[in-house]
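**Q** 3D, please:
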Amino acid sequence: MLAQVIAQQDGSGFEEGEVVWKRLDQKLWFMRSGCEDVSYEVFVTPDLGQTPDAVVKLAETSQWEDSRRHAEYACLSHCWGDSRPDCITTRENYEKNKRGIELSRFSKTFRHAVALCRELGFRYLWIDSCYIIQDDEADWRSQSAEMCNIFKNATITVAAAASRSGDEGCFRRLDDRYRHKELQLPARWRQRMGIDQDVRIWTRRTLPHLLAELPLLRRAWVYQERLLSPQVVHFSENELI
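**A** Purely as a prediction, here's the structure:
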């Protein structure tokens, strides 16, 4: 799968998250089943395609007619940092980006977001630097005013919370100290506790009061993204929140 290829190239921990992806799938199923009448208004957004190739393209929703009202999409919440993405949309490359953008032009964070969304079955992913024409002040002004609707109508928002720039990505190798451990209990304890198997324990690294210290969550711009998104998955250093 493309996700595994990206994980191998980036040295990330994507392939370790199979159980997490299944749980996310379950959550998304419950959300979708309860929101059948919701209209998903999608704007200009990267089309991830229906095959796991290495190209995405910008999609103009004005061409979708009625189908746009039922298109599900994800959003990416991230920090640019000091790195400028090669895939940003400008007036010069707008038409070219609609034909296709190679994943090699995406930052590590963008590639991880694409891999995750494909795993979860999303065809459309909203990324600000791809969606807004960066050197067009009029477009930036008008489209940034729609941010509230964009995040409000997304099915899920992927937040690269621990990354200070696009070079750091979403996924990380889990520190061995925080992996699940099997606890061998004496027989008398098992009998007293009414259990017949070993107990799995783990140490939680990110305490709730420390979340505000994550790089992404220190940005004022992100406040509305967190507030308006119906479902946010935060990628911290050692766990998903």
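**Q** contacts, neighbours, all on C-alpha from now
**A** OK.
**Q** Would you confirm that residue 170 contacts residue 112?
**A** Yes: here residue 170 reaches residue 112: they are 6.0 Å apart, a contact under C-alpha atoms under 8 Å.
**Q** Looking at these two, which is more packed in?
**A** residue 170 (28 against 24; other C-alpha atoms under 10 Å).
**Q** And this one, please, so the two structures can be compared:
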Amino acid sequence: CLNNHGHLCSTHNIVTPKPRIRLIDVDKRCIVNGSGTENWVALSYVWGGANTVLMTTENINQHETQGSLEGILPLTIEDALRVTQALGERYLWVDCLCILQDCEEDKSIHLPRMGDIYRHAVVTIVAASGSNAAAGLPWIRNSITRSEQLFIQVRPSFRLGDYGVATMMDPPESPDCDYATGSPWSMRAWTFQERLLSRRVLIFTKDLIYWECEQSIWREDCFGELPAEFPQIFTSGFGSGTFWSHLDLSRLWRSHPFDIVNTYRQVVSHYTGLQLTYQEDGLHAISGVLAALEMRSGSKFLWGLPTAMLSAALIWESHSDDDATLSSRNQRRTAKHMLGPTQNSTSHCPFPSWSWVGW
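**A** Predicted coordinates:
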């Protein structure tokens, strides 16, 4: 990607500077304070119910000691460290170890930066198959193969412009083409933003590993690189291809015409169907995407609503009345959004009833 795509997959379109954040030094196995110049890999995963090592005000000094993280990390984070080293990178960002989990002031500083953290990452490792942090990354520790060989119909070859000749394969009946659909990772609200804002992702699923960037996709079940200029390839031959490709959020970073109304509607429609463990994170978990929409369209956002079309954005309605949704609504109505720190303290504010984020 770095060699062949150049500025198309670089940070040239990112106007926000790199945030100064804590990082895991994969060589020294400890937490370090970044200077804002380092390159890092980010991890997108599901905490789940597994016992996860957390950084707190009590153990931060210990975790900053070289070797302190050796042998104590859950499998997913441990495997992500190994992948980071294999990619030739030195630093990894993981939320549970790079944000003080018992300090509201620290959270109020870093949660609004989540979008920039993933946007500036060299690549994001996606643990798409695990239900918790103890699941590990498939294919890292053990070699797994399919127990049943799939038979696929091969179509005649055709020319792909200057890319050469391609051969399409019809998927088998009832294919599992979008390997992350329905997984716990794909249903989490935080991971929605993490995926959409990452410039490059290395995705680990139970069936295969694949790579996506702004320009192409590499998959283990394909020979060669699939150009992003031909999106019909992904839908006609390989199912949905990219995660949430219908949102077309690559437009956020490009100069061609941008339809904020349609994109905003699609983003909110998808996001509101996802799950949050803590309802007070309802706005933080989408703030990075809203910031990107704001930057691209020039419209400010107020409690999740674009001010340029506020009267229209206020006319929203929920399309789900199941018990889980009603329970989440009740929790959201009593939850309070954490505002930024002021004079060494944090303040909280209830979600307004007129915004979808409050329900």
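**Q** care to give me the TM-score?
**A** Scored against TM-score structural alignment, normalised by the length of the first structure, the superposed chains reach a TM-score of 0.67; 184 aligned residues with a C-alpha RMSD of 2.9 Å.
**Q** For the longest helix along the first structure, give me every contacting residue.
**A** In the first structure, assigned by DSSP state H, the helix with the most residues is helix 18-33. Residues from elsewhere that reach helix 18-33 of the first structure, judged by C-alpha atoms under 8 Å, 6 or more residues apart in numbering: 119, 120, 155.
**Q** For the last one, give its distance to residue 240 of the first structure.
**A** Taking C-alpha to C-alpha, to the nearest Å as the measure, residue 155 of the first structure and residue 240 of the first structure are separated by 17 Å.
**Q** Between the two, tell me which one has more neighbours.
**A** residue 155 (21 against 15).
**Q** That one maps to what in the second structure?
**A** Aligning on TM-score structural alignment places residue 155 of the first structure opposite residue 122 in the second structure.
**Q** from memory that match sits against residue 38, does it?
**A** No: Residue 122 of the second structure lies out of contact with residue 38 (C-alpha under 8 Å); the separation is 10.0 Å.
**Q** before we move on, back to that, closest one to residue 126 of the first structure out of the contacts of helix 18-33 of the first structure, please.
**A** Comparing the contacts of helix 18-33 of the first structure against residue 126 of the first structure with C-alpha to C-alpha places residue 155 closest, at 11.1 Å.
**Q** I'd like to know how far the closest one sits from residue 36 of the first structure.
**A** Taking C-alpha to C-alpha, one finds residue 155 of the first structure at 12 Å from residue 36 of the first structure.
**Q** equivalent range in the second structure for stretch 120-128 of the first structure?
**A** Counting by TM-score structural alignment, stretch 120-128 of the first structure falls onto residues 87-95 of the second structure.
**Q** so where do the helices sit in the second structure?
**A** 60-63, 75-86, 95-98, 104-110, 114-120, 189-197, 232-237, 260-271, 284-297, 310-313, 323-334.
**Q** the strands in the stretch 101-250 of the second structure, which residues?
**A** Ranges of strands in the stretch 101-250 of the second structure, per DSSP state E, counting those that start in this stretch, are 123-127, 153-159, 165-170, 200-204, 209-213, 216-219, 226-227.
**Q** Report the angle between the longest one and strand 165-170.
**A** Strand 153-159 of the second structure and strand 165-170 meet at an angle of 150 degrees, taking axes from the mean of the first three to the mean of the last three C-alpha atoms, to 10 degrees as the criterion.
**Q** Give me the distance from stretch 330-337 of the second structure to the chain's centre.
**A** Mean-position distance between stretch 330-337 of the second structure and its chain equals 24 Å (C-alpha atoms, centre = their mean, to the nearest Å).
**Q** residues of it that come out buried?
**A** 331, 332, 333, 335, 336, 337 (16 or more other C-alpha atoms under 10 Å).
**Q** Then stretch 75-84 of the second structure?
**A** Residues of stretch 75-84 of the second structure classed as buried under the neighbour-count rule (16+ other C-alpha under 10 Å) are 75, 76, 77, 78, 79, 80, 81, 83, 84.
**Q** Now for the last one: which residues touch it?
**A** The reference is to residue 84 of the second structure. The contact partners of residue 84 of the second structure, by C-alpha under 8 Å, 6+ apart, come to 26, 41, 90, 91, 92.
**Q** and which of those is nearest residue 127 of the second structure?
**A** Among those, residue 41 lies closest to residue 127 of the second structure (C-alpha to C-alpha), at 13.2 Å.
**Q** TSV for the strands of the stretch 101-250 of the second structure, including distance to residue 68 of the second structure?
**A** Shown next, in TSV, are the strands of the stretch 101-250 of the second structure (distance: least, C-alpha to C-alpha, whole Å):
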stretch	distance to residue 68 of the second structure
strand 123-127	23
strand 153-159	53
strand 165-170	49
strand 200-204	27
strand 209-213	30
strand 216-219	36
strand 226-227	42
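**Q** what's the most buried one of these?
**A** A comparison of the strands of the stretch 101-250 of the second structure by mean neighbour count, using mean count of other C-alpha atoms under 10 Å, puts strand 123-127 on top with a mean of 27.
**Q** post-alignment, that strand versus the first structure, mean distance?
**A** Compared with the first structure after fitting, strand 123-127 of the second structure deviates on average by 0.5 Å (mean C-alpha distance after the TM-score superposition for the first structure).
**Q** quick check: angle from that strand to helix 75-86?
**A** Here strand 123-127 of the second structure points in a direction 150 degrees away from that of helix 75-86 (the same axes, to 10 degrees).
**Q** Touching, residue 157 of the first structure and residue 231? I think so.
**A** Yes: at 6.2 Å, residue 157 of the first structure counts as touching residue 231 under the criterion of C-alpha under 8 Å.
**Q** Nearest residue to the residue nearest the centre of the second structure in space, please, no chain neighbours.
**A** Centrality entry for the second structure: nearest residue to the mean C-alpha point is residue 194, 1.9 Å, by C-alpha atoms, centre = their mean. Once flanking residues are discounted, residue 194 of the second structure sits nearest to residue 118: 6.1 Å by C-alpha to C-alpha, 6 or more residues apart in numbering.
**Q** so that neighbour touches residue 201, yeah?
**A** No: contact criterion C-alpha under 8 Å: residue 118 of the second structure and residue 201 do not qualify, at 10.0 Å.
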